[in-house]
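Asks: Predicted model and sequence follow; I will ask about them next.
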Amino acid sequence: MLPWAYSLRLPHDPRAAGIARTTLRAVLARHDLGEFTDPATLVTSEMVSNAYRHTTGPAEVRIRAVEEGRLRVSVWDTNPDIPSPFDKPPGFFDRSAALTEAAANTEATYGRGLLIVRICADNWGGYAFADELFGRSGKLLWFELAPRPGDVFEIAA
């Protein structure tokens, strides 16, 4: 398995989430990781949309393979505030609790997007950057998807 990573810099533009989705689909298809396409696209789209909605600056998406066949997607933006659930690691029952919350709030018109992270992702986290640390400020949010039991694949070079 050869490690790989792709980065995509996005301007503050309402079309950024669509461009991120298209890029992510192409990367996953090229690396034969189609089983990750739906959940990765959904969560990435939500994160890039939030970056657009809650900042006035650019964003950046990084897609990479990590050990044990996992996929990690990171989104950097200029807002330093770490939203829930990225402020703490996932709990054992987080996915089922998120499903219960979503079912209880079917009429909600906003605020459900980060439930998507709790439902789809296997792991997540976030880091705030101090003013201009490494030439950047803001935050980096990330999530990981792991292969499901029985999935057999390898990362293509």
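Replies: Arrived safely.

Asks: Every contact and neighbour count from this point should use C-alpha atoms.
Replies: Fine.

Asks: Tell me the secondary structure at the spatially most central residue of the chain.
Replies: By Cα atoms, centre = their mean, the mean C-alpha position of the chain lies nearest to Thr44, the distance being 4.2 Å. Classification of Thr44 by DSSP: H, G, I helix; E, B strand; the rest coil places it in helix.

Asks: for Gly57, same thing?
Replies: Criterion first, three-state DSSP; result for Gly57: coil.

Asks: Strands of the protein, residue ranges please.
Replies: Remark: strands assigned in the chain by DSSP state E are 5-10, 59-66, 70-77, 123-133, 136-145.

Asks: out of the ones you listed, deepest packed?
Replies: Comparing the strands of the chain by mean neighbour count (mean count of other Cα atoms under 10 Å), strand 70-77 comes out on top with a mean of 23.

Asks: what does that one contact?
Replies: For strand 70-77, the external contacting residues (Cα atoms under 8 Å, 6 or more residues apart in numbering) are 36, 40, 44, 47-48, 51, 55, 57-66, 138-147.

Asks: if we go to 7 Å?
Replies: With contact meaning Cα atoms under 7 Å, 6 or more residues apart in numbering, strand 70-77 is reached by 47-48, 51, 58-66, 138-147.

Asks: cool, and stretch 52-60?
Replies: 7-14, 51, 75-79.

Asks: Take this one as well and set it beside the first:
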Amino acid sequence: MATVSPSWAYTLQLPHDPRAPGIARATLRTVLAAHDLSELTPTAELLASELLTNAHLHTRGPYALRLFAAEPDRLRIAVWDTDPTVPPGFAEKGAPVLVPPEDAEHGRGLHLVRACADAWGVSVLRELGASKGGKLLWAECGGQDLS
């Protein structure tokens, strides 16, 4: 008899501190191990690392890592921050994206997310009541056999 795993979600609130992305990656590894999804760790950690670093480098306030069971064996990684500006690397799907020069030291992170994620997107959040506004960048990864 097949069992159905309940869906789950975790949110880790992070201060604007240079240690925060590392703490978030360690939390991600722990969550994946607890849900028997360790095979997703290399891709999930790369996606989370790039999204977290983007939030840390380009915003001044706190940010948060959100992990969701999108489907069985599938993970959605989202990073919320207080700045509503959508970065060029997450511009409209299908829109041309400028790739940084080969010798550039920055600017490749969100291109890596787009290349390595099964799906990706952004939601701009309006300040309504309890919401703090900002944006939510997300990326999904999962096992090869999703049937």
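Replies: All right, it came through fine. Here the structure is a predicted model, which means the values were calculated and not measured.

Asks: what's the TM-score for these two chains?
Replies: Once superposed, the chains reach a TM-score of 0.85 (TM-score structural alignment, normalised by the length of structure 2), with 142 aligned residues with a Cα RMSD of 2.4 Å.

Asks: The residue nearest to the centre of structure 1 maps to what in structure 2?
Replies: Mapped onto structure 2 by TM-score structural alignment, Thr44 of structure 1 lines up with Ala48.

Asks: OK, contacts around that match?
Replies: 25, 77.

Asks: about what we covered before: ok, so of the contacts of stretch 52-60 of structure 1, who is nearest Thr106 of structure 1?
Replies: Taking Cα to Cα as the measure, Thr106 of structure 1 lies nearest Ala51 of those, at 24.1 Å.

Asks: For Gly57 of structure 1, give its distance to Ile82 of structure 1.
Replies: Look at Gly57 of structure 1 and Ile82 of structure 1: by Cα to Cα, to the nearest Å, they are 16 Å apart.

Asks: right, I mislabeled it, should have said Ala65 of structure 1
Replies: 24 Å.

Asks: likewise Pro3 of structure 1?
Replies: With Cα to Cα as the criterion, Pro3 of structure 1 and Ile82 of structure 1 are 28 Å apart.

Asks: do the same with Leu28 of structure 1
Replies: In terms of Cα to Cα, Leu28 of structure 1 sits 27 Å off from Ile82 of structure 1.

Asks: Equivalent analysis for Asn50 of structure 1, please.
Replies: Taken as Cα to Cα, the span from Asn50 of structure 1 to Ile82 of structure 1 is 12 Å.

Asks: now swap in Trp4 of structure 1 and tell me
Replies: 27 Å.

Asks: what's the answer for Ala146 of structure 1, then?
Replies: Going from Ala146 of structure 1 to Ile82 of structure 1 by Cα to Cα gives 23 Å.

Asks: Please apply the same query to Leu145 of structure 1.
Replies: For Leu145 of structure 1, the distance to Ile82 of structure 1 - Cα to Cα - is 20 Å.

Asks: quick revisit: tell me which of the contacts of stretch 52-60 of structure 1 is nearest to Ala108 of structure 1?
Replies: Ala51 (20.6 Å).

Asks: okay, now the closest one: neighbour count?
Replies: 24 (other Cα atoms under 10 Å).

Asks: And for Glu39 of structure 2?
Replies: Glu39 of structure 2: 13 neighbours (other Cα under 10 Å).

Asks: how near is it to Arg74 of structure 2?
Replies: 11 Å.

Asks: What of Ser7 of structure 2?
Replies: For Ser7 of structure 2, the distance to Arg74 of structure 2 - Cα to Cα - is 11 Å.

Asks: do the same with Gly94 of structure 2
Replies: 24 Å.

Asks: now swap in Thr85 of structure 2 and tell me
Replies: 28 Å.

Asks: just to revisit the earlier point, of Leu28 and Ile82 of structure 1, which one has the most company?
Replies: Leu28 (22 against 17).
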